[in-house]
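A.B. asks: Sequence below, structure please.
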Amino acid sequence: MIRVMIVDDDALVRLGLADLLDGAPDVEVVAQAADGVAAIEQATAHRVDVALVDVRMPRMDGIAAITQLRALPHPPKVITLTTFDLDEYVYNALTAGADGFLLKDTDPAEILRAVHLVAAGSAMLHPAAARRLIDRFHATTQPQAVAAQARLDRLTPRELDVLTLLAQGATNADIATHLAMRESTVKAHVSRILAALGVANRVQAALLARDARLTT
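C.D. replies: Okay, here's the model as predicted:
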């Protein structure tokens, strides 16, 4: 059972998402919050696997909330779900530790799929957000690329193979098939990659790989 928290200052949005998610047999909405402050309180009181977090909220916005959620002893995975796909929102959310970025006009089935993917350790980005990241990659300066490459030098050749596929959006199962590994071995490699690079999740690892021009 995937335990989900919904964080949005719009009560109707929370209701709609709760109806959608509670309709899935393996998903349970265990908490709701109207702002970041309440989200931290709820995540502390309940075990939450995945948090759907809006960006623009009173008291504490979504970016600050993501940072604090990721710092908890048992941090939930986070999907940012917002009306706006502004560059600053995409970058700030992913830098803060979000595992996904979706717009609120995303098809309900895709939102549900995102919850499953993120809970399983993958990432999910709205196409508009992915476009922003590609544009950012093409705008990466040489010093940024050199700094990113220095961090990738900490990895073994096999870990670089895994990171290359991860940065292209491959799931653990996809990577296992492509590299003829067990999926459990891929998971171990991914854990080692995140630790070696000093990043919080797959999305941040993929961003670093793109900055280093490991993949296009």
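
A.B. asks: C-alpha from now on. contacts and neighbour counts both.
C.D. replies: Fine.

A.B. asks: and the residue lying closest to Ile2 once chain neighbours are set aside, what is it in contact with?
C.D. replies: The shortest distance from Ile2 to any residue that is not its chain neighbour, by Cα to Cα, 6 or more residues apart in numbering, is 4.7 Å, and that residue is Val27. With contact set as Cα atoms under 8 Å, 6 or more residues apart in numbering, Val27 has these partners: 1-4, 21.

A.B. asks: which residue ranges form the strands in this structure?
C.D. replies: Secondary structure of the chain by DSSP state E: the strands cover 2-7, 27-33, 50-53, 77-82, 100-103, 124-125.

A.B. asks: One more, so I can put them side by side:
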Amino acid sequence: MSTGVQRGRPRKLPVAEQRGRVLRAAAEAVARHGFEAATIEEIARAAGVSRQAVYEQFGERRSLFAEVVADVEERAFEAIGAPARDASEPELRAWARANYANMFRFVEREPEAFPVLREAERAGNPALTRLRERLAVIYAEASRKRWAAYGVDSGRADKALVALYFAMTEALVQVSWEGEPPAQDALVDLLTEFTVGGVLRLQTQAAEVIERLR
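C.D. replies: Now for the predicted structure:
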């Protein structure tokens, strides 16, 4: 009777799976230690492959880390940008809230992403800046259509508003709290009302502020 235990040498992973494992392991190592202190040995061990396999797949360390940053940037762009492109929720507040909640989920699911992108910025690769700019294009267009329902023509101000939204969200999802942190829903509601409600108040009480940005 078979025991289900594999005999002989372990199965060699397909190349694509090896690459994926190495990229993930390298992202986690960079997030913990930075580019300089992350070692190929640690990355290979975490990925379950040999050092030789890492070098064969990616060449030198610099090439590996460049691919790590590019991979993290693309994964972040797709994950964070997806709800912004979703046209099924036309109402501004609900749409904005869904996007803020998605950012929190992304940081929980991919805790190494922003540390890797910040490390890239320190090393001279403007990956985080590039990600924000790429997302700003999507969010500005999507939010502009929804602001119109409130009679708000944001014009060029939409880019400034989106930049503010991202800065606040990135800061809030990564803040450290003394004791038990607030409920995530409360933070998402705070962001939603502070941004959407804030712009609506600007429109009615200080419309010239937005007008000067058009």
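
A.B. asks: what TM-score do we get after superposing?
C.D. replies: TM-score of the superposed chains, computed with TM-score structural alignment, normalised by the length of structure 2, equals 0.30; 116 aligned residues with a Cα RMSD of 6.1 Å.

A.B. asks: quick revisit: any chance of the strands of structure 1 in TSV, plus distance to Ala43 of structure 1?
C.D. replies: What follows is the strands of structure 1, written out as TSV (distance: least, Cα to Cα, whole Å):
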stretch	distance to Ala43 of structure 1
strand 2-7	8
strand 27-33	8
strand 50-53	9
strand 77-82	11
strand 100-103	18
strand 124-125	22
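
A.B. asks: Identify the residue nearest Ile111 of structure 1 in space, chain neighbours excluded?
C.D. replies: With Cα to Cα, 6+ apart as the measure, Leu102 is the residue that lies nearest to Ile111 of structure 1, at 7.7 Å, once sequence neighbours are left out.

A.B. asks: ok, that neighbour - how many residues close by?
C.D. replies: Other residues near Leu102 of structure 1 number 26, with proximity taken as other Cα atoms under 10 Å.

A.B. asks: who wins for most neighbours among the contacts of Val27 of structure 1?
C.D. replies: Among the contacts of Val27 of structure 1, the one with the most neighbours (other Cα under 10 Å) is Val4, at 28 neighbours.

A.B. asks: how far away is it from Ala51 of structure 1?
C.D. replies: When Cα to Cα, to the nearest Å is the yardstick, Val4 of structure 1 and Ala51 of structure 1 sit 6 Å from each other.

A.B. asks: what comes up buried for the helix or strand containing Leu131 of structure 2?
C.D. replies: Secondary structure here is read from DSSP states H and E; on that basis Leu131 of structure 2 sits in helix 127-147. For helix 127-147 of structure 2, the buried set under the neighbour-count rule, 16 or more other Cα atoms under 10 Å, comprises 127-128, 131-132, 135-136, 139-140, 142-147.

A.B. asks: Give me the angle between the following helix or strand past it and helix 127-147.
C.D. replies: Per DSSP H and E, the first helix or strand lying C-terminal to helix 127-147 of structure 2 is helix 157-173. Angular relation of helix 157-173 of structure 2 and helix 127-147 on a 0 to 180 degree scale: 120 degrees, by axes from the mean of the first three to the mean of the last three Cα atoms, to 10 degrees.

A.B. asks: which secondary structure elements does helix 157-173 of structure 2 contact?
C.D. replies: The contact analysis (3 or more Cα pairs under 8 Å, 6 or more residues apart in numbering; DSSP states H and E) places helix 157-173 of structure 2 against helix 92-109, helix 127-147, helix 184-192.
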